[in-house]
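Asks: what's the 3D shape of this:
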Amino acid sequence: MTTASISDRHLDHAVAQVADVLHGKRRAPQVKAFFDESTFTVSYVVSDPATRRAAIIDSVWNFDQASGRTSFDSADRIVAYVEAQGLSVDWILETHAHADHLSAAPYLQQKLGGRMAIGHEIVTVQGVFGKIFNEGTGFARDGSQFDSLLEDGDVLAVGGIPLIALHVPGHTPADMAYVVGDALFTGDTMFMPDYGSARADFPGGDARQLYRSVRRLMKLPDETRVFLCHDYKAPNRDEFVWETTMLAERTANVHIHEGVSEDDFVAMRTQRDATLSMPRLILPSLQVNMRGGHLPEPEDNGVRYLKQPIDLL
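Replies: Sure, this is the predicted structure:
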């Protein structure tokens, strides 16, 4: 069986699941968003209202780069919500190894339980950035910092609602999107229709792959609820927003709506990415997130350090 046929089969499964919810054959999940304005990141708790089981997606560990101080203000909002709602957490998911914020997954796991998971291609990211940060042999590059590594089409469960993992490379090699009932969590594949798409110029990124990944997701039904990982306020918009529909993305996304060819998208994305500066927290974020949300081991003075490569990137 070819890779294309496998991918189509997995997508067909996701399409059917969304349709079942829309036709009343399956329950829709409850989705609660938590916006961290300092990193423009949206974290989610998605839960089955019947069983009270839940998954957490793309959590934030607050980090002040100037002082090197960390706090769990954003994560504690999630903890408070989960406890107030009487939810039981089964999964703590990452859509990818983020370059703009540190993951609070281990902290949330300690507080709430659940298994940490990310796409299997995190091993590729670990290989690339393990070299960039000169991590040596002490840094495992096999994804073992996570409880589960997910492949395209893997099916988890949020209570009685299936969660389908879809591999959507392009922004990074490891990006995953998650379909839970009629809800799609896109990670950094695309943003609100008036803002467009994610950059594809990080190591391992590929604008052509990103185009194909977004086009794949756009085959989901029009009514699919689409939940985004970031919002930056598009021009002429005064509010942060992070939920839309697949119909809106497919017909109105300013970068990749219907009718935009792959070559035109790649040309736009390449030209645009060349003007973008590096994310403010990319260096601390990747050192932590490639470790599954853990800091490097303390040195002989008991202090943990994050590296700053000079004239390398």
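Asks: rest of the way, CA atoms for contacts and neighbours
Replies: Will do.
Asks: Which stretches in the stretch 1-150 of the chain count as strands?
Replies: Under the criterion DSSP state E, counting those that start in this stretch, the stretch 1-150 of the chain carries strands at the ranges 30-36, 41-47, 53-57, 62-64, 69-71, 88-93, 115-119, 148-150.
Asks: And this one, please, so the two structures can be compared:
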Amino acid sequence: MSVDVMSFFDPPTGSWSYLVIDPASRQAAVIDPVLDFDVAAGRTGHSGADRLLQAVRERDLDVAWILETHAHADHLTAAAYLKAQLGAPLAVGAGICTVQQTFARIFNLGSEFAVDGSQFDRLLQDGDSLPLGDLAIRVLATPGHTSDSVSYQVGDAVFIGDTLFLPDVGSARCDFPGGDATTLYHSVQRLYALGDATRMFACHDYPPQGREAQCETTVAAQRAGNIHLRDDVTLDAFVAMRTARDATLAVPRLILPSIQVNIRAGALPPPEDNGVSYLKLPLDVL
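Replies: Next up is the predicted model:
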């Protein structure tokens, strides 16, 4: 069954967010919303999230879910802001607890920071089904990039987070805590098994020079042309490539601020006694 998909691009981070709409009921889900963040000034904003809200209101949609594919390391989530505006529950893969435990240690967050996922309204397991009007959102565990990565299948579409990029960009890195190239390979094979006609929507695009940013491809296009994971790429070849490539990659520019916010379900750190929230900058750790 075909679903309506609206895409929203954030050029500073190369991120795509989505509104997934059941045409019959006008119920919708938000996937991977982005919070504006000026790292130099330490300022947050909502212009990107407000564009999404405008689309919700113009189409008179009933947003039933706000969904995260994982705790992103390259942008801050606008999930908390949208939840406050829309009243929809916020869900993420149950693996977020492992991510919280890892980064609570790195940021020395102390016992006051819960590492049980309770900042989110629902923790999702592989195979869970979420209602969306006359449709259902099927949860697929697709770890490898991170331990908490999930994909969401809705009708003829699947929203894959950072599991894969567009065919000419390849696959996501696997060197974050909890990442694993072998696991990612098997997760991608699971996505490929959804069928060649399945539409794939990525969370990021870093296009080669001369190509505009895109968000949509198909399983068939990935299997035939993904530069890292075509059908003829073996597990051993992929792991060797991914391991060598990851060793050359710089730490993502926004990993330190984004993880601190994203493991809190988009909430900023609690204000200190002067009413200001602060992000930590651990030295010589990553």
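Asks: Among the strands of the stretch 1-150 of structure 1, which comes closest to Gly196 of structure 1?
Replies: Gly196 of structure 1 lies closest to strand 41-47 among the strands of the stretch 1-150 of structure 1, at 15.8 Å (Cα to Cα).
Asks: Look up the counterpart of that closest one in structure 2, residue range please.
Replies: Using TM-score structural alignment, strand 41-47 of structure 1 corresponds to residues 15-21 of structure 2.
Asks: ok, back up a step: could you export the strands of the stretch 1-150 of structure 1 to JSON lines, including columns for distance to Tyr178 of structure 1 and mean neighbour count?
Replies: Converted to JSON lines, the strands of the stretch 1-150 of structure 1 look like this (distance: least, Cα to Cα, whole Å; neighbours: other Cα atoms under 10 Å):
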{"stretch": "strand 30-36", "distance to Tyr178 of structure 1": "13", "mean neighbour count": "18"}
{"stretch": "strand 41-47", "distance to Tyr178 of structure 1": "11", "mean neighbour count": "23"}
{"stretch": "strand 53-57", "distance to Tyr178 of structure 1": "9", "mean neighbour count": "24"}
{"stretch": "strand 62-64", "distance to Tyr178 of structure 1": "24", "mean neighbour count": "17"}
{"stretch": "strand 69-71", "distance to Tyr178 of structure 1": "28", "mean neighbour count": "11"}
{"stretch": "strand 88-93", "distance to Tyr178 of structure 1": "9", "mean neighbour count": "23"}
{"stretch": "strand 115-119", "distance to Tyr178 of structure 1": "11", "mean neighbour count": "23"}
{"stretch": "strand 148-150", "distance to Tyr178 of structure 1": "11", "mean neighbour count": "19"}
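Asks: Of all those, which one is nearest Leu281 of structure 1?
Replies: strand 62-64 (8.7 Å).
Asks: so that closest one matches what in structure 2?
Replies: Strand 62-64 of structure 1 corresponds to residues 36-38 in structure 2, going by TM-score structural alignment.
Asks: quick one: contacts of the matching stretch?
Replies: Contact with stretch 36-38 of structure 2 is made by 43-48, 76, as judged by Cα atoms under 8 Å, 6 or more residues apart in numbering.
Asks: about what we covered before: closest to Gly160 of structure 1 out of the strands of the stretch 1-150 of structure 1?
Replies: With Cα to Cα, the closest approach to Gly160 of structure 1 among these belongs to strand 53-57: 8.4 Å.
Asks: average gap between the closest one and structure 2?
Replies: Superposing on structure 2 and averaging over aligned pairs (mean Cα distance after the TM-score superposition for structure 1), strand 53-57 of structure 1 comes out at 0.2 Å.
Asks: Who are the packing partners of that strand?
Replies: When contacts are defined as 3 or more Cα pairs under 8 Å, 6 or more residues apart in numbering; DSSP states H and E, strand 53-57 of structure 1 packs onto strand 41-47, strand 88-93, strand 155-158.
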